[in-house]
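Visitor: Next one to model:
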Amino acid sequence: MGSRGVLAPAAPTPAQATPALSRTGSHLRPAVRHQPSCRLPGPPAMRGAHPLVLFSLAALCGRGDCRVANAEERLMDDLLNKTRYSNLIRPATNLSQLISIQLQLSLAQLISVNEREQIMTTNVWLKQEWTDNRLAWNSSRYEGVNILRIPAKRIWLPDIVLYNNADGTYEVSLYTNVVVRSNGSIMWLPPAICKSACKIEVKHFPFDQQNCSLKFRSWTYDHTEIDMVLKSPTASMDDFTPSGEWDIVALPGRRTVNPQDPSYVDVTYDFIIRRKPLFYTINVIIPCVLITSLSILVFYLPSDCGEKMTLCISVLLALTVFLLLISKIVPPTSLDVPLIGKYLMFTMVLVTFSIVTSVCVLNVHHRSPSTHTMAPWVRRCFLHQLPTFLFMKRPDSKPLRSPQPSQSRLPQSEATAAASATGPASSSNLYGSSMYFVSPSSAAPKSPSGSDLLRAPRDFRLRPTGRFQQDVQEALEGVSFIAQHMKSDDQDQSVVEDWKYVAVVVDRLFLWVFVVVCVLGTVGLFLPPFFQTHTPSGGP
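Guide: Next up is the predicted model:
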C-alpha cells in the first residue's frame, strides 16, 4: 500500500472550505455541507515519509479524533467570527432584556487574617453562569460537539469585581477558559486571591469571632441590565483546606440592594470565623496567670525579708513586657479594648495593689512604742477578732523573764522580829530609816574576788545605821532602776511583737482579698466570650 493511497482525498475547493453561515433562531447552520477531511500537516516532503508513520497517522484519523478536532476548529471559527460576534456587546437581543448572572463562591483556603491591618486574604473560586444566545449551535452539524472551551478574553464577560478590595487589584489574576454548551449557557470558574477589608472586633481577643465579608458587584452595569442571583444560599467548602488558626463557623450569602443607590445590587458572602485560641492560651494567657500567681507569694514572704518589694516590681515588669507584645498584635483601635489587654491591665492593678499593701505591712511591721501607740481598736480588731476569721492562732504569750527566787530573804523568825522592830513602815520608808539590812560579812575585809562574797552564807539582821547606809541605798536604787528598765524593755518588746503580729494579720487579710479578687476577675473576664453569639449583619 503506497503512501499516496493513505492520504485523505483531494482538498476541497475554496468554496467548500469556507462555509457561509445562516442563522435560524439561535443555532448556526453551515450553508454548504461537506464531509470533513483529514489532511496530514507538514510540507510536501512529508509525503515521502516511511509507510509505517503514514499508516499510524491514518489510523488516528480513522478513529475520528482528527474529525472532531476539525469540527471544534470550524465551530470556533463560526462562533467567534468578527462579522457576527463582538465581545464588547452585552448578550441581549434588545436593550430591555435582563441578563441573569448566577454566582457561586467556593472557598479553597483561608490564607490569613491580619488583625493589625484589618485585611482578610482568601483563595476563592467565583463560579459565574449566564446565557449568551450568540454562542449557541446545533451539535449535530459539528460531529456531536456539545461543549466548547473558549479563552475568556474572546467572549463577553460580566465585569463583576470584589467591591471591598483592600490591595487595589479588582480583577482576577488568571483568565481561565470558559465552558460553553450548545444551548448557549456559559460557565466561568476563575480562581482568585482576594484581599478584602475586614473590620476586626478585638473585644474578645483571643476568644473572638469575626465577620468578614466578600462583596461582589458589577462595576458598570446596573440592575436593569444585569441581575446577580445567588445559586446557593451558602458558599461551597468542597475543596477547602482547613486553617490552623481559624475555624469556619458559617459562610452565608445574600443578595442586597444598597438603599443609598438602588440601581446597583451586590452579592455578599459573610465569613463567620472563630479563632483557635490554643496558641495564645499557651504563649500568653498561661504565662500571665503564672506570673500573677507569683504575687500571692509576696504575702507569704516575711516582712523582715527585703525581697517583698523586689518580687512585686519584677512581676510588674514582666506583665508590662506582655502588654507590649499584645499591643503589636491587635489593631490600634480605640473602640474596644481586647480581652487579653483587659486581663493584663487587671493583673497589673493587682500587682500594684500588692506593692501598696507590702509598703503598708512593712510600715506596720517596723513600728515600736517609741514611734507609734497602738490604739485600743487596733488591738481588739487585729489581735483578737480578725485572727479568728482568718484561721490564725497566735501562740500563748509567755513572760520573757521568769521571776527568780530572792537570795536575800530573811529567815521567818528574823523577818518577824524585823517587822516588829520597824513597824508597819513601807519599803521606801525602810530605805530612808536608821535601820537597814546588812550581812555580817559586810563588816569583814573585802575579798579580792567578789564571787566569794556571793557564795558566802548570808545572815541579814537589823543593825544600827552606819557608814554603809549611803552605799547600800545607792545600790538598791541602782538595782531598782535596772529592774524597772528591764521591765520597761520587756513591755516594749511585747508591744513590738504585737505590731509584728498585726503586720502578719494584715498580710493574711490581703492574701485572701487578693486570691478572691484574682479568681473572680479571671473567671469574669474569660467566661463571657464562650457564650457569645454572632450573626451576620444585615447591612450592605
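
Visitor: Going by C-alpha atoms from here, please, whenever you check contacts or count neighbours.
Guide: Fine.

Visitor: Now do the strand ranked longest in the chain: which elements does it pack against?
Guide: For the chain, the longest strand by residue count, based on DSSP state E, is strand 99-114. Where contact means 3 or more Cα pairs under 8 Å, 6 or more residues apart in numbering; DSSP states H and E, strand 99-114 is packed against strand 119-131, strand 226-230.

Visitor: Quick one: residues in contact with the first one.
Guide: Spelled out, it's strand 119-131. Contacts to strand 119-131, defined as Cα atoms under 8 Å, 6 or more residues apart in numbering, come from residues 91, 99-114, 166, 184-198, 212.

Visitor: Following up with a second sequence; could you model it the same way so I can compare the two?
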Amino acid sequence: MEPKLPQILLVFTSLLLSEVVKGSNESKRLIKDLFETDSYSKLVRPVINESTPVLVTFELYLASINDVNEKFQTITTMVWLTQRWTDEYLMWDPQKYNNISTFRIPSTMLWLPDTVLYNKRSGDNAQLMKTETLMIVNSDGSVDWSAPLTFVSQCKINVYYYPFDTQKCDMVFGSWQHDARYIDYPIHEADASEQEPNGEWETLGMVGLRKANEFSCCPGKVYPDLTFTLRIRRKPLFYVVNLVIPCALISAMSMVEFILPCNSGEKVSLGITVLLSLTVFMLVVAENMPATSDDIPILARYYITTIFLVSFSTFMTVLVLNLHHRRYPMPKWMKEIFLGVLAQVLCINVDKKRRGAGTYNIGLPSRGHHIELMPTASGTAAEMEFMLKQEELSATGPGHGHGHNHSHQNNAPINSRTGPITWKDRIHLEILNNIRYLAGRYAEKAHEEQTINEWQGVAKVMDRFFLCIYVVCVVVMDGVMGMQILRKDPDHPS
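Guide: The predicted structure is shown next:
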C-alpha cells in the first residue's frame, strides 16, 4: 500500500523542524558558551597575550557624495565601512555545535576598536563606534563589522580654478586611545567605483595611505592612521550657463556703449547699468566662496577684470561726451592728430571742408552783380555819418536843383554821391544795414557750427579708438582666462 501525499509532507516537515530546533539549540549553546562565561568581556582587547596588537583590516567604499560646501570647506559623504579583526576569545570547534561555523550577533555585545574619523566636522564619533548593526563572527575568531555611515569631514577647498576645479578631500581614520602596540591597521582598501552619480561632482578615484605619527604629547608612541584621499572634479556646465555666459554677454553690452550716439543721452546710463549688473553677479559668486585670502577664484578674477573694463569704458565715455559738447576753438595740433592721422587709421570720414566765417557773397543773377558784405559793426555807422554830411553839403553847395545833375547823382553809387538824400536812399541804407547784420549773424553761426563739427568729429574718432582698445582688452582677458582653465592643473600654481 503506497503512502498518501499528506503523510509524506508531514514526515518531511517534521524532519525539517527537528533540524531547525536542533540548530537553534546548538546556536544558543554556542552563544552561551562564548558570552555567558567569565572569559569574555567587551571592555578588554580580544587577545590572550597583552603584548599582541589587534590587527584591523579597514575597507572603505564610497556610496555617494551628498554635498561639498565651499564656504565652510566641508564634504558630506555616505560610505560603507568595513572593519575586520580577530577575536581570540571567539573561537570554537564547529563539530561540537552541529557544524555551526558562522553566526551573527549585534555589535553591542562585542569588543569594537575605537576607530574614529580625525577630521570630522559635525556631530560626534558615536555612530562609528556604537552603530548597532549585526556582526559576522566565524569559528576561527575573525569578526566582520560593516555599517553604512554618513560623514561630514573637513576638506580644504582650493578655489583657485573655481568653477573648473579639481579637489582632493581626505578622510583620516585611526584609533583614538591605542597606539601601534595595541591596535594597528596594516591592511586597507578603498573603492569608489560603485558610487552613485552626482550632478555637480565627478569622482576620479579614491586611494588609501597608512601613516605612522608620533605626537609631542606622547613621545615614544606611534599612532597609525589611514588617510583616504578622494579626488573629485566639478562639472562646470551649471556655472557656465548661469554665471560665465551672462557675464560675457553683459561685457559685450559695454561695446554698444561706444556705438551709441552721443546725442542720445544714454551712454553713461548704459555703462552704469552694466556695472551694477556685474556687481550683483559678483556678490553671488562671493556668497559661495570661503572667506579666505589665499586664493582668488578664476571666476571672481574674471568678474573683477570685467568690472574694471566696464568702469574704464564708462570713464572713456564721459571723456568722449566732454569732447562732443565743447564750443571753444580747437588747437591746431589736435586737428592734425585726431582729424588727420587717427581718422584715416580708423577709417572714419570727417568733413574738414570749412566755409568762410566772415564773408558772404550775395549774388544778383538778374544783373550779374555781386555785393560783398563785410559784417563789421562800425561800417554801418560810418556810412550813415558820411551820407548825412553829403546831405548838408548838397543843400548849400552850387548846382543845387539842376535837373541834369540830379539825374546823374541818382545813377552814382551811394557812398560817392554829393546830392541830397532821397527817401529811396534811406530805404536802401536800411536794407543794407539789415543785410549786413544778418550776414554777421550767419557768419558767427557758421563759425560756431564749424567748431562744433570739429569737436564732434574728434569725439567720434575717440569713440572708435576707445572701442578698439576695449575690444583688444576683452579678447586678451578671455584668452588669458581660457589658457588658465586649459592648464588642467588641479593644484595651486607655483
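
Visitor: now what about the TM-score between them?
Guide: In this superposition the chains share a TM-score of 0.81, using TM-score structural alignment, normalised by the length of the second structure; 442 aligned residues with a Cα RMSD of 3.2 Å.

Visitor: what stretch of the second structure lies opposite the longest strand of the first structure in the alignment?
Guide: Using TM-score structural alignment, strand 99-114 of the first structure corresponds to residues 54-69 of the second structure.

Visitor: got a list of contacts for the matching stretch?
Guide: Contact with stretch 54-69 of the second structure is made by 45-47, 74-86, 182-198, 201, as judged by Cα under 8 Å, 6+ apart.

Visitor: can we see that at 6 Å?
Guide: Applying Cα atoms under 6 Å, 6 or more residues apart in numbering, the set of residues contacting stretch 54-69 of the second structure from outside is 74-85, 182-185, 187-192, 195-196.

Visitor: Tell me the buried residues within these.
Guide: Those of the contacts of stretch 54-69 of the second structure that meet the buried threshold are 74-85, 182-185, 188-192, 195, by 16 or more other Cα atoms under 10 Å.

Visitor: For the residue lying farthest from the centre of the first structure, give its distance to Ala421 of the first structure.
Guide: When distances are taken from the C-alpha mean of the first structure, Pro464 lies farthest, 96.6 Å away, according to Cα atoms, centre = their mean. Distance, Pro464 of the first structure to Ala421 of the first structure, using Cα to Cα, to the nearest Å: 12 Å.

Visitor: What of Asp396 of the first structure?
Guide: With distances taken as Cα to Cα, Asp396 of the first structure is found 45 Å from Ala421 of the first structure.

Visitor: okay, the two: which has more neighbours?
Guide: Ala421 (12 against 6; other Cα atoms under 10 Å).

Visitor: Give me the aligned partner of that one over in the second structure.
Guide: Ala421 of the first structure maps onto no position in the second structure when the alignment is built from TM-score structural alignment.

Visitor: Would you map the strands across the stretch 51-200 of the second structure?
Guide: 54-69, 74-86, 102-106, 115-117, 134-138, 142-154, 166-175, 183-191 (DSSP state E, counting those that start in this stretch).

Visitor: Would you format the ones you listed as a markdown table with distance to Gly440 of the second structure included?
Guide: As requested, the strands of the stretch 51-200 of the second structure are exported to a markdown table (distance: least, Cα to Cα, whole Å):
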| stretch | distance to Gly440 of the second structure |
| --- | --- |
| strand 54-69 | 77 |
| strand 74-86 | 81 |
| strand 102-106 | 112 |
| strand 115-117 | 95 |
| strand 134-138 | 110 |
| strand 142-154 | 85 |
| strand 166-175 | 77 |
| strand 183-191 | 95 |
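
Visitor: For Gly265 of the second structure, find the nearest of these.
Guide: strand 54-69 (45.9 Å; Cα to Cα).

Visitor: got the angle between the closest one and strand 166-175?
Guide: 150 degrees (axes from the mean of the first three to the mean of the last three Cα atoms, to 10 degrees).

Visitor: didn't Thr227 of the second structure look like it was pressed against Val172?
Guide: Yes - between Thr227 of the second structure and Val172 there is a contact at 4.4 Å, judged by Cα atoms under 6 Å.

Visitor: so Pro395 of the first structure, which of the three states?
Guide: coil (DSSP: H, G, I helix; E, B strand; the rest coil).

Visitor: got it, and Lys28 of the second structure?
Guide: Assignment for Lys28 of the second structure (three-state DSSP): helix.

Visitor: and if you look at the one 5 residues further on?
Guide: Reducing the assignment at Asp33 of the second structure to three states with three-state DSSP gives helix.

Visitor: Just give me the neighbour total for the counterpart of it in the first structure.
Guide: By TM-score structural alignment, Asp33 of the second structure lines up with Asp78 in the first structure. Asp78 of the first structure is flanked by 22 other residues according to other Cα under 10 Å.
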